[in-house]
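A.B. asks: Just need the structure, nothing else, for what follows:
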Amino acid sequence: MKGTASRSRWEIISSHIFTYFNFLNLVLAGLVLVSGQYKNMLFMGIVVTNAVIGIGQELKVKRIIDALSVVTATKARRYENGEFCKCDIELLRDGDTVRFLLGDQIPVDCEILETDGIEVNESLLTGESLAVQKKKGDFVYSGSDVVAGSAIAKVVHTGEENYATQLVKKAKTKRRATSEMQDAIGRIIKYVSYALIPIGLLLFFIQRYSAHNTLSDSIVNTVAGVIGMIPEGLVLLTSISFILGVGRLARKNALVQEMEAIEALARVDVLCLDKTGTITTGDLQVEELVPLSEEKDMAEVLGVLAYAFEETNATTEALRRYFPKTQGAVIAEKVPFSSSRKHMRVTIAGKGDYRLGAPEYLTENGKTLARAEVYAAEGMRVLLLTHDKNEVGFIILSDIIKADAAETFAFFREKNVQIKILSGDNPLTVSVVGVRAGLPEAKNYVDARELPEEEEELRKVIGNYTVFGRVSPEKKQAIVKALEAEGNVTGMVGDGVNDVLALKDADCGIAMAAGSDAAKQIAHIVLLDSDFASMKQIVGEGRTIISNIERVSALYLTKTIYSILLCLIYIILGKSYPFIPIQLSLIGGTAIGIPSFVLALEHHEETIPRGFLRNVLRVSLPAAICMVGSLVAITLMGEWFSLSELILSSMHLIAGGIVSFGVLLAVCIPMSRVRFALCVTVIGIFVGAILLFPGFFGMAPVMHLIMTLL
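C.D. replies: As a prediction, this is how the structure comes out:
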């Protein structure tokens, strides 16, 4: 299903008007017109109403989404009037000068003019996950992500001339959000579409030449059988529910980039996330310096490293707040921090090579690593500074835990959603922070470097841990894949370039609007307020939408199943079809149409088990069999007692109504005041219709029917 924001008004209108089922309904209406029984064309009023409602609702949601999409639109930094200003990528032209910073997704093909240690991930184009360092004169291609450093470049290709476009965007396409519901409904439509015409032709032949009906009655009976088989209401209901769901989530600051993501979100049972920005605020503060050598200029060196690169992150921001910039130092060479290296490197002229990063990546000294673990056990983040590979000292930083973290984790625990923390930090540090934030399972931690590389082995141990530390981008991706291979529906929340691979392969990828362009472009849903706590409302809303769709889908699928079975059985029996179109319009409108729209708008959150078709068939299949059994029994009884066609038609209509309202009552359990009022209202409409207008609906007056049966 194409995103609402990406469709023009004409595309929306035409998608609701020019459909296979609308064309089929038009043909059937034409046949009824030829028959002269005009009242049986009432179903076209329902078709038109459905189309108008669908168009109106989708256009309404489109206005909301178009307004919010501006937040996630990819921008470029173009040099004009002496400074770099953000502009839409569509405005870029060959020869423009642009700047790329850490986290950017490169929108056009460029040649590097100046570089500040830029490294790009070209995996979306080449499949190679290792970052590539670019030098002056090298080319960077659209679809690549900046994972370290920054650069100034000249645009060489735009639009259709881009390398990614030439590849027909094959390598850039992300995995679409999974939709078990859409797949199941698609299969139903496919099989019913194949069956409609041959069954309809056979039914007409039987009505005309075996049941010996008039041509007019044969046409009307055939139209009734075919109309009942068309699952048009199911398609419309699903589409409108998803569209309204996009609008609801937009009002809760979640931009849905793929409608299917709503279902994946509702069924998520494992949620993977980083520590930063979810458990913690993302801000750090320097607590202390711990010297490990006799070097006296540790603060001065850190005053160089903190300002060596134009692009910053939470760590360098904390260092800049603590250390003033060292004047006079000349940097001979520098390599920025990356999530795969876990450190940065700066060579200072006359002093030597300095590195700052995770202790495990910079030293093998057991005593030093043991001291780092002591701080990590207190929930601190530890950085090691080395000089020409000799240890200089620790920089101890602390995270700030979000005030609502415990409440958010309690919500997911109540909803039976497992939490997995995938962090690049020390696993012990993350574990301590997780426990302090209200996630007791965080005590089960592991260093991701110790996990097996083979997926089969990884699947065996993945359930033993909640916290995974020192996780590389590739390992995040492997963990997500292993969880999915174990049968879990996996959500991934991320905001950085290091999360892109995992976001791409998750059943539902969720990015923060304040995060990198690459993460926002690859995600299925973007949190516009960049607040992980809003996931409570968003998951709840997703579950409400999908539970409503599953509930009312049983109503529509019951009708499709019993209509197919009735057609086949009455073809075999050679008897007149038990309904006429006007009767199906009455049953469909009161027992299916009105209730489905009311129930689809309910706010009633439920846990959604996997198996959409199985869940729906649990109600609809027994009901359809009950309907078919009742109608066939009435037909055979009518022949045995020589009942008139009018009496038989009346009994069929009443039996059909009773079974249909039984299905409605079943899907309304547990009964609420609104649902009880709904059931009473639609049953009242049905009873009133057959009491006041029996002739219009093809049945005998009720008193005449009672007297005949008595």
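A.B. asks: use CA for all of it now, contacts and neighbours both
C.D. replies: Fine.
A.B. asks: buried ones in stretch 91-103?
C.D. replies: Neighbour-count burial for stretch 91-103, counted by 16 or more other C-alpha atoms under 10 Å, picks out 92-93, 97-103.
A.B. asks: and of the residues you listed, the nearest to residue 613?
C.D. replies: Residue 613 has its nearest neighbour among these in residue 103, at 41.0 Å by C-alpha to C-alpha.
A.B. asks: how about this one, so we can line them up?
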Amino acid sequence: MSTIESPPTDVTTGLTAAQVAERVAAGRTNDVPARASRTVGEIVRANVFTRFNAIVGVLFAIILVIGPIQDGLFGFVIIINTGIGIFQELRAKRTLERLAIVGEARPRVRRDGTTAELTPSGVVLDDVIELGPGDKIVVDGIVLAADGLEVDESLLTGESDPVHKQVGDQVLSGSFVAAGGGAQQATKVGREAYAAKLAEEASKFTLVNSELRSGIDKILKIITYLLVPAAALIIWSQFRTVGNDLPEALRGMVAALVPMVPEGLVLLTSIAFAVGVIRLGKRNCLVQELPAIEGLARVDTVCADKTGTLTENGMRLSRVAALGGHAEQDARVALGALGVSDKRPNASLVAIAEACPSPAWTVSATQPFSSARKWSGASFGDRGNWVLGAPDVLLPEGSPDAVEAERIGSEGLRVLLLGSCTGQVDDPAGPGAIDPVALVVLEQKVRPEAAGTLAYFAEQDVDVKVISGDNALSVGAVASSLGLTGAHAPIDARELPETDKELLADEVSGGTVFGRVTPAQKRAMVGALQSRGRTVAMTGDGVNDVLALKDADIGVAMGSGSPATRAVAQIVLLDDSFATLPHVVAEGRRVIGNIERVANLFLTKTVYSVLLAIAIGAIGVPFPFLPRHLTLIGSLTIGIPAFFLALAPNTERARTGFVKRVLRLAAPSGIIAGVGTVVTYLIVRTDPGATEIQQKTAAVLTLYLIATGVLAVVARPFAMWKVALILASLAAFAYALLTPLPFGRDFWQLDAGDTRTMLVGLAVAVVGIVLVEIANLVITRRLARATPEH
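C.D. replies: Just a heads-up that it's a prediction; the model follows:
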């Protein structure tokens, strides 16, 4: 590593272009890979080299050797499905990586005396980085300048209280600025930085911690254990029944084993998630963790901040109401001085600065705004000490000025108090006695899409709780104007119990609108809801929302919000539109609900395949199907319908217990289908006038019709396209069974010429379909009784 010249001593200029080039050449860059997804090679390997592709590949190779090729059609289906899986994930990869670039934190770096926004990877060793409220610290460093700088290190240490930083103190990557501002010098970059490994792992495109995926893996593991004994039994059985005809015995084994593997279930799960990511990407929604789609499908409570969620971030100064004999013009002068005293002003100060020109007062001390304090201020030497903040925090309770501020706030306006104080604003003992000077009234614009979004959640039985740091009456007025049920009775969070968690859970569960909520309270309220079995999504855009976003089941950040909120959230709404959230919830429900639907189909096939292998092996008769027969049945009742069902609309809220619910329907349906097929085959084998192929055709008819009955149950509630899908399946089967045309009965080796065997197959199938309907009815009623109402 080449020698690096000493870092700059002038904080205001930063590195020169030559110094930057020298560090880049030496490899002293912030080169942590921030992958949004797997590489192309990893995607191909993950989709091709799977345990189940290996099993099916071996069976396909056996058919290629012994023939005919029609019995190996299942192999081509696997090739096509794998190709689709690779294509869809590559498409999702490109979407995620494009969106991740848009949503990443962009540090402000000083170089050659100017400040520019860079990507995190553009930072080099010794760079001077400006820090402001909400900024994510992307590299380790030391503080070069501090102006009321407070850094929240909760994401690293778990401690929620911000840490005051002075010049020379260390700051760590992964933390963020809670209040104040300053500058840092980068001392550790790239993989040397404290949070580099955590950041790299957190940005991966992954399916971990997904109940859906873990449930499917559990099912597949059980199936794997069943394959070996089933294969041994069926091989022994086939050799015993067909003698030394090795090709026929192997065909029977392949026919028995292939349908046991629900290979399409994993594929369709990946496709459904990938399509969900792409659809949400088109709505400017960045899914940072794939399980977030599944998590939102389970959400029954949304906690929303008012500012930036129900209302737009921008504000306008409505009026300045002077108090206590003070002149409005004097108040506006002081407001103009405060408006330019903060280098990184919040939305309120921006609106004030736009309306009140600066008098060019000299600042002697500042106190940046903090969500915990709920006020900010500045000292101007002989011009006095001035504070600006929440009236109900700075004024005595019940005072005439506090009552007036509350009255104005009840109209849905934001009200701040301008006051002069006796002490310096940065005095640890506090600003001292406050003389009220004026009430500053700000107007907030309600987001036009907010009312429709709240109405959607009400229709979907999702509770919305507005949790804000603003005055409770003001928040309640805004929420009431949007038609939110329960908004007429807002709750002041300062009256909530602090130590009694049960009582807090009661209050939060029963309330709808909460004002004057501190960051710690937001976090506690999320925990209280979770303690009552709620699945909570938290939306927010400010630093004060970070802890709650982190603890919520699903964190949703606004794209224009602070980098800290975007860093901890699973979902980022890049266009800041609250109206996108219903689409995210709907996408999650569509994905999870449909995967559960198709899982019923795949596992029904697995159950009847295992039962057939065991029963036929134990009875000691030839296997009733050729591999092509089961390819035909599987394609028409599972493969093709499942693809359409997996992408269909679905608004049912996802629930826990995926594996149990799926097996409740799949197990009895599979047993009915398997037993019905064996009964048909054993009956028709007693008919001396029927050929072997006619006997197998009767078994094919029974299994197909019962499987179609299961498809009809899973596809409910019916829509025209679902009815058309089932009718198309029946028509395709009739074509394969009855016509001598290409890809007809000769191709599939079916013969429906024996009336008696066909009637037996039809009669058993009708009984089987009735039993499937009865089983579904009983299971549905039990599930309805077992589902708790929240």
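A.B. asks: Superposed, what's their TM-score?
C.D. replies: For these two chains in superposition, a TM-score of 0.92 is obtained (TM-score structural alignment, normalised by the length of the first structure); 706 aligned residues with a C-alpha RMSD of 2.8 Å.
A.B. asks: that older thread, could the buried residues of stretch 91-103 of the first structure go into TSV alongside secondary structure?
C.D. replies: Listed next are the buried residues of stretch 91-103 of the first structure as TSV, based on DSSP: H, G, I helix; E, B strand; the rest coil:
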residue	secondary structure
92	coil
93	coil
97	strand
98	strand
99	strand
100	strand
101	coil
102	coil
103	coil
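A.B. asks: Between those, which sits nearest residue 240 of the first structure?
C.D. replies: Of these, the one sitting nearest to residue 240 of the first structure (C-alpha to C-alpha) turns out to be residue 103, at 35.6 Å.
A.B. asks: Show me which helix runs longest in the first structure.
C.D. replies: Determined from DSSP state H, the single longest helix within the first structure is helix 535-573.
A.B. asks: quick one: buried residues of that helix?
C.D. replies: 535-536, 538-571.
A.B. asks: name the helices or strands packed onto that helix?
C.D. replies: helix 180-209, helix 215-229, helix 232-251, helix 261-267, helix 405-414, helix 594-600, helix 612-640, helix 645-667 (3 or more C-alpha pairs under 8 Å, 6 or more residues apart in numbering; DSSP states H and E).
A.B. asks: by how many degrees do the next helix or strand after the last one and helix 645-667 diverge?
C.D. replies: Using DSSP states H and E, the helix or strand that directly follows helix 645-667 of the first structure along the chain is helix 673-692. Taking axes from the mean of the first three to the mean of the last three C-alpha atoms, to 10 degrees, one finds that helix 673-692 of the first structure is oriented at 180 degrees with respect to helix 645-667.
A.B. asks: Centre of the chain to helix 673-692 of the first structure, how far?
C.D. replies: 37 Å (C-alpha atoms, centre = their mean, to the nearest Å).
A.B. asks: For that helix, buried residues please.
C.D. replies: Buried residues in helix 673-692 of the first structure (16+ other C-alpha under 10 Å): 675, 678-679, 682-683, 685-686, 690.
A.B. asks: now stretch 386-402 of the second structure
C.D. replies: For stretch 386-402 of the second structure, using 16+ other C-alpha under 10 Å, the buried residues are 386-392, 394-395, 401-402.
A.B. asks: ok, so of those residues, who is nearest residue 339 of the second structure?
C.D. replies: residue 388 (10.1 Å).
A.B. asks: so the closest one sits right up against residue 377, yeah?
C.D. replies: Yes: with contact defined as C-alpha atoms under 8 Å, residue 388 of the second structure reaches residue 377; the gap is 5.9 Å.
A.B. asks: Provide the secondary structure category for residue 117 of the first structure.
C.D. replies: strand.
A.B. asks: and the gap between it and residue 86 of the first structure?
C.D. replies: Using C-alpha to C-alpha, to the nearest Å, we find residue 117 of the first structure at a distance of 22 Å from residue 86 of the first structure.
A.B. asks: just residue 350 of the first structure next, same as before
C.D. replies: For residue 350 of the first structure, the distance to residue 86 of the first structure - C-alpha to C-alpha - is 39 Å.
A.B. asks: ok, now residue 202 of the first structure?
C.D. replies: 65 Å.
A.B. asks: one step back: so between residue 350 and residue 86 of the first structure, which is more surrounded?
C.D. replies: Applying other C-alpha atoms under 10 Å to residue 350 of the first structure and residue 86 shows that residue 86 carries more neighbours, namely 14 against 10.
A.B. asks: if I read this right, that one contacts residue 74, doesn't it?
C.D. replies: No: Residue 86 of the first structure is not in contact with residue 74 according to C-alpha under 8 Å; the separation is 9.7 Å.
A.B. asks: residues in the second structure aligned with stretch 541-551 of the first structure?
C.D. replies: Here stretch 541-551 of the first structure aligns to the second structure at residues 587-597, judged by TM-score structural alignment.
A.B. asks: All the strands of the stretch 1-150 of the first structure, residue numbers only.
C.D. replies: 75-80, 83-88, 97-100, 109-121, 132-133, 139-140, 145-157 (DSSP state E, counting those that start in this stretch).
A.B. asks: equivalent range in the second structure for the fifth one?
C.D. replies: Residues 163-164 of the second structure are the counterpart of strand 132-133 of the first structure, counting by TM-score structural alignment.
A.B. asks: Give me the mean deviation of that stretch from the first structure.
C.D. replies: With mean C-alpha distance after the TM-score superposition for the first structure, stretch 163-164 of the second structure departs from the first structure by a mean of 1.2 Å once superposed.
A.B. asks: For the aligned residue in the first structure for residue 575 of the second structure, the count of nearby residues, please.
C.D. replies: With the correspondence set by TM-score structural alignment, residue 575 of the second structure lines up against residue 529 in the first structure. For residue 529 of the first structure, the neighbour count with other C-alpha under 10 Å is 14.
A.B. asks: Now that residue 529 of the first structure has come up, it's in contact with residue 255, right?
C.D. replies: No: with contacts counted by C-alpha under 8 Å, residue 529 of the first structure stays clear of residue 255, the gap being 10.2 Å.
A.B. asks: So what touches stretch 609-623 of the second structure?
C.D. replies: Stretch 609-623 of the second structure is contacted by residues 226, 230, 233-234, 236-238, 240-242, 252, 256-257, 259-260, 671, 674-675, 678 when judged by C-alpha atoms under 8 Å, 6 or more residues apart in numbering.
A.B. asks: what's near enough to touch residue 187 of the second structure?
C.D. replies: 125-126, 139-142.
A.B. asks: go with 6 Å
C.D. replies: Going by C-alpha atoms under 6 Å, 6 or more residues apart in numbering, residue 187 of the second structure touches 125-126, 140-141.
A.B. asks: Could you dump the residues you listed into a markdown table with distance to residue 463 of the second structure added?
C.D. replies: Below are the contacts of residue 187 of the second structure laid out as a markdown table (distance: C-alpha to C-alpha, whole Å):
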| residue | distance to residue 463 of the second structure |
| --- | --- |
| 125 | 48 |
| 126 | 49 |
| 140 | 41 |
| 141 | 43 |
